[in-house]
Each structure stands twice: as structure tokens, then as C-alpha cells.
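Visitor: any chance you could fold what I've pasted below:
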Amino acid sequence: MTVVALMWEARAAWDRGAELLEWARAQVLAREPLRRETFRAGPDRVLVITWWEAADVAAELPELPEPADDVITRPVHRWRFESLG
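Guide: Model (predicted):
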């Protein structure tokens, strides 16, 4: 087993940063990750990182969905990382 970190980053539409942050915090995943942290950068960016125990970095894992189109300025960016300890 390895630990996989999923990063989810979105940029809010003008003056919707607080709404995007609230939306991201309210999302319930299909199961609980080992750890979950939510970050904000400036008034418009939200980053959520979840850590999972998985067979490998390509494993199927619960991810946050896309917010409504009118809340964001572009599609969500997603990255997967394998923990190297």
C-alpha cells in the first residue's frame, strides 16, 4: 500500500470566493480519507488536499466534483501524488 494525495484546485468567479470555499468544505466524499485539508489563496482560489491509502497512484478514489459553472472561472485542476515518506 501507498499513500496517495489528491489535490483539487478551483478559481472562483468574481466575488464568489467565499461561496466556493463554503461549497468545497460542505462536500461529503463517498468515504473518509486519511486526512483532508482545505486552503485559500487570496479571495478567489480554493485548494483541497485529501490523503488516501491505496494500492497505487492510479487507484480509483473519491474526488470532489466540479462546482456549478457560474461559481468558477475555469474547470477545476486536479493532481495526484504518491507520498515518498
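
Visitor: alpha carbons only for contacts and neighbour counts from here, please
Guide: Will do.

Visitor: contacts only, for the closest residue to residue 70 other than its chain neighbours.
Guide: With Cα to Cα, 6 or more residues apart in numbering as the measure, residue 13 is the residue that lies nearest to residue 70, at 6.9 Å, once sequence neighbours are left out. Contact analysis of residue 13 by Cα atoms under 8 Å, 6 or more residues apart in numbering lists 44, 70, 71, 72, 73.

Visitor: now the other sequence, so there's something to compare against:
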Amino acid sequence: MTVALMWEARAADGRGAELLAWVRRQDLAPAPLRRETFRAPQDRVLVITWWDAPYDAALPELPDPPAESVTRAVHRWRFEAVTDH
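Guide: Got it, this is the predicted structure:
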């Protein structure tokens, strides 16, 4: 089964580049099958990681960034891949 973990944060005013650099330095061990990082307006940063694991597996997740660099708590979601018919 493929599980995708999503991590999304909104940077404090003027700190989008700092948040993006911080998240790109975060290593996960073990490493996921795939990892992609995105940015969006309002200095939002999104990271999606893909894992070959059961839905409820204990998987490494990105930590919370330093509190002064974000405007709100990090949002996290977990999804499982489905087959289209």
C-alpha cells in the first residue's frame, strides 16, 4: 500500500524563504519513496512524502518549525492511494 503524508505551514510575514529553506534541510530516516516540496502565495510551504507502508504505520514526519517562523500550527494529513476503475 502507498501512504502519502502531507505537511503544510504558513510562514510569518516576510519569512517564506526562511521557512522553505528550513523545511528543505529536514531529513527523514528512513527516507520516503518520494518527497516533493511546494510553495504557494501567502508564504505557504507544502511537503508530500510517499511511503510503502500500511495506512496506520508509524512513519517519520517533519517536525514543527520554530514557532516564530510560522503564523499558525502546522497542518498534517495522511492519505492512502486508491485504484481508479
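
Visitor: what's the TM-score here?
Guide: Superposed pair, TM-score by TM-score structural alignment, normalised by the length of structure 1: 0.94. Supporting alignment: 83 aligned residues with a Cα RMSD of 0.8 Å.

Visitor: in a helix, residue 21 of structure 2, correct?
Guide: Yes - counting by DSSP: H, G, I helix; E, B strand; the rest coil, residue 21 of structure 2 is located in a helix.

Visitor: so what's it up against?
Guide: Applying Cα under 8 Å, 6+ apart, no residues contact residue 21 of structure 2.

Visitor: do residue 5 of structure 1 as well
Guide: Counted by Cα under 8 Å, 6+ apart, residue 5 of structure 1 has contacts 49, 50, 51, 52, 80, 81, 82, 83.

Visitor: from residue 56 of structure 1, how far off is the fifth one?
Guide: When you say that, I think you mean residue 80 of structure 1. 10 Å (Cα to Cα, to the nearest Å).

Visitor: filter the contacts of residue 13 of structure 1 down to the buried ones.
Guide: 44, 71, 72 (16 or more other Cα atoms under 10 Å).

Visitor: quick revisit: from the contacts of residue 5 of structure 1, which would you call buried?
Guide: 49, 50, 51, 52, 82.

Visitor: now do the SS call for the third one.
Guide: Following three-state DSSP, residue 51 of structure 1 is assigned to strand.

Visitor: if I read this right, it contacts residue 32, doesn't it?
Guide: No - counting by Cα atoms under 8 Å, residue 51 of structure 1 stays clear of residue 32, with 9.5 Å between them.

Visitor: any chance of the contacts of residue 5 of structure 1 in JSON lines, with distance to residue 66 of structure 1 too?
Guide: Below are the contacts of residue 5 of structure 1 laid out as JSON lines (distance: Cα to Cα, whole Å):
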{"residue": "49", "distance to residue 66 of structure 1": "15"}
{"residue": "50", "distance to residue 66 of structure 1": "16"}
{"residue": "51", "distance to residue 66 of structure 1": "19"}
{"residue": "52", "distance to residue 66 of structure 1": "20"}
{"residue": "80", "distance to residue 66 of structure 1": "16"}
{"residue": "81", "distance to residue 66 of structure 1": "20"}
{"residue": "82", "distance to residue 66 of structure 1": "23"}
{"residue": "83", "distance to residue 66 of structure 1": "25"}
